[in-house]
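> Pasting a predicted model and its sequence here:
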Amino acid sequence: MSIIKTGNATYQPLGIKGKGSVSTESGALVNYPYGFNTRFENSGQKGSNPEELIAAAHSSCFTMALSIALEKAGFSEGKLLTQAAVYLDKVDGGYSISKSALILQADVKGMEKSEFIKIAEDAKENCPVSKLLNAEITLTVNFAGDCL
């Protein structure tokens, strides 16, 4: 049985001048603004973008997976801080997300560095968001407009 979490986004009018909002099931984000300007320009306006949200998801997923793995390995005291940098690159015909770079600072009491790196690498490969970044993407369309 799957655990299903949801988010939603709106965008209008269409195109570069449009504005959108994003919301999460938990209410952590409620109609939070995003748009072309907050994604591709340093406009200084309040708002987010998909890459920033992916970075937050990847860093939190990885850090939680690592924390649980460290506890299973017998370590209970420490602190983890992870930053994810998601790279959006211009390519022929548009843009592509090419990389998510995880940068980890860790302090785990009584742990050898080599053992820590092994567990961290496993968490990087196996946290659900890392797997998602190489996953099948599905699309279901419910079209309200006229089909030609």
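Ah, there it is.
> From here on, just use CA atoms for contacts and neighbour counts.
OK.
> Excluding residues flanking it in the chain, which one is nearest Y95?
Using C-alpha to C-alpha, 6 or more residues apart in numbering and skipping the chain neighbours, the partner closest in space to Y95 is D89 (5.5 Å).
> mind listing what the one you found touches?
By C-alpha atoms under 8 Å, 6 or more residues apart in numbering, D89 lies in contact with 95-98.
> Let's see which of those end up in strands.
Here DSSP state E is the test, and the contacts of D89 give 95-98 as lying in strands.
> mind putting the residues you listed in JSON lines, neighbour count and distance to I4 included?
What follows is these, written out as JSON lines (neighbours: other C-alpha atoms under 10 Å; distance: C-alpha to C-alpha, whole Å):
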{"residue": "Y95", "neighbour count": "10", "distance to I4": "28"}
{"residue": "S96", "neighbour count": "12", "distance to I4": "26"}
{"residue": "I97", "neighbour count": "13", "distance to I4": "24"}
{"residue": "S98", "neighbour count": "12", "distance to I4": "26"}
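> quick check, nearest of those to N49?
Comparing these against N49 with C-alpha to C-alpha places I97 closest, at 12.6 Å.
> Now do the contacts for that closest one.
Taking C-alpha under 8 Å, 6+ apart, we find I97 in contact with 51, 86-89.
> try 6 Å this time
Contacts for I97 (C-alpha atoms under 6 Å, 6 or more residues apart in numbering) come out as 87-88.
> try this one next to it:
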Amino acid sequence: MKTITRKAEADWKGNLEQGHGLVTTDSQVLVKQEFSFSKRTSQGDHVHTNPEELIAAGLASCFSMALSATLGKHDMIAEQLVVTAGVTLSLTDDGPVVDTLQLDVAGMVEGHSEEEFRKAVEETQQGCPIYKLLEPGFKNIEVNVTLNN
């Protein structure tokens, strides 16, 4: 069995409200990228990363690869797949909760119907390792499928 481990390191300083951290990934795609709870919970901040964005990125990239494999098993080749994942943090009276996942899957798969594409997406939901990991943790999941032929 082959195993692959990827790592990221977070270096945090201070308390929750005024503190901040720096996150770095093994691949160096993220190098000392700043994150903080105050920026995490502000609507307009698109400069700093946050855990929800990183989870969404992991899911979108994994799901697109897994869907490509599913399509291939059914002799379907996508000219293009665009997978957008949204992960919602809700600030409740009991504290922050990551509770909603929205997955928008759009594809161009010439010669195939929207029903065939939708079935491939549903099959991928059963096989994508990151989706399977995340699915039990979400209270709400919405998957939207669009075929753009």
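Structure's in. What do you need? Source: prediction; values computed, not measured.
> Straight-line length of stretch 26-35 of the second structure, end to end?
For stretch 26-35 of the second structure, the first-to-last residue distance is 17 Å (C-alpha to C-alpha, to the nearest Å).
> quick one on the thing from earlier: can the contacts of D89 of the first structure go into a markdown table with extra columns for distance to G78 of the first structure?
A markdown table is the format used below for the contacts of D89 of the first structure (distance: C-alpha to C-alpha, whole Å):
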| residue | distance to G78 of the first structure |
| --- | --- |
| Y95 | 39 |
| S96 | 36 |
| I97 | 32 |
| S98 | 32 |
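> which one among the ones in strands among the contacts of D89 of the first structure gets closest to N8 of the first structure?
Using C-alpha to C-alpha, I97 comes nearest to N8 of the first structure of these, at 20.3 Å.
> aligned partner of the closest one in the second structure?
Using TM-score structural alignment as the criterion, I97 of the first structure maps onto V98 of the second structure.
> Run a quick neighbour tally on Q102 of the second structure.
Residues near Q102 of the second structure, counting by other C-alpha atoms under 10 Å, number 16.
> What's the biggest helix in the second structure, counting residues?
Assignment by DSSP state H gives helix 51-73 as the longest helix of the second structure.
> just the strands in the first structure please.
With DSSP E, the ranges of strands along the first structure come out as 7-12, 19-24, 32-35, 78-91, 94-108.
> After superposing, tell me the mean distance of the first one to the second structure.
Relative to the second structure, and after both are superposed, strand 7-12 of the first structure has an average distance of 0.9 Å to its aligned residues, where the measure is mean C-alpha distance after the TM-score superposition for the first structure.
> Can you tell me what sits against stretch 136-143 of the second structure?
The list of residues contacting stretch 136-143 of the second structure from outside it, by C-alpha under 6 Å, 6+ apart, reads 99-104.
> Specify which member of the residues you listed is nearest to E123 of the second structure.
Using C-alpha to C-alpha, L103 comes nearest to E123 of the second structure of those, at 14.4 Å.
> quick one: that closest one and A85 touch, right?
Yes: using C-alpha atoms under 6 Å, L103 of the second structure is in contact with A85, at 4.6 Å.
> Among these two, which residue is more densely surrounded?
Between L103 of the second structure and A85, counted using other C-alpha under 10 Å, the more crowded position is A85 (23 against 20).
> ok, now which ones touch the residue nearest to the spatial centre of the second structure?
Geometric centre of the second structure, nearest residue: A56, 2.4 Å, by C-alpha atoms, centre = their mean. When contacts are counted by C-alpha under 6 Å, 6+ apart, A56 of the second structure touches 85-87.
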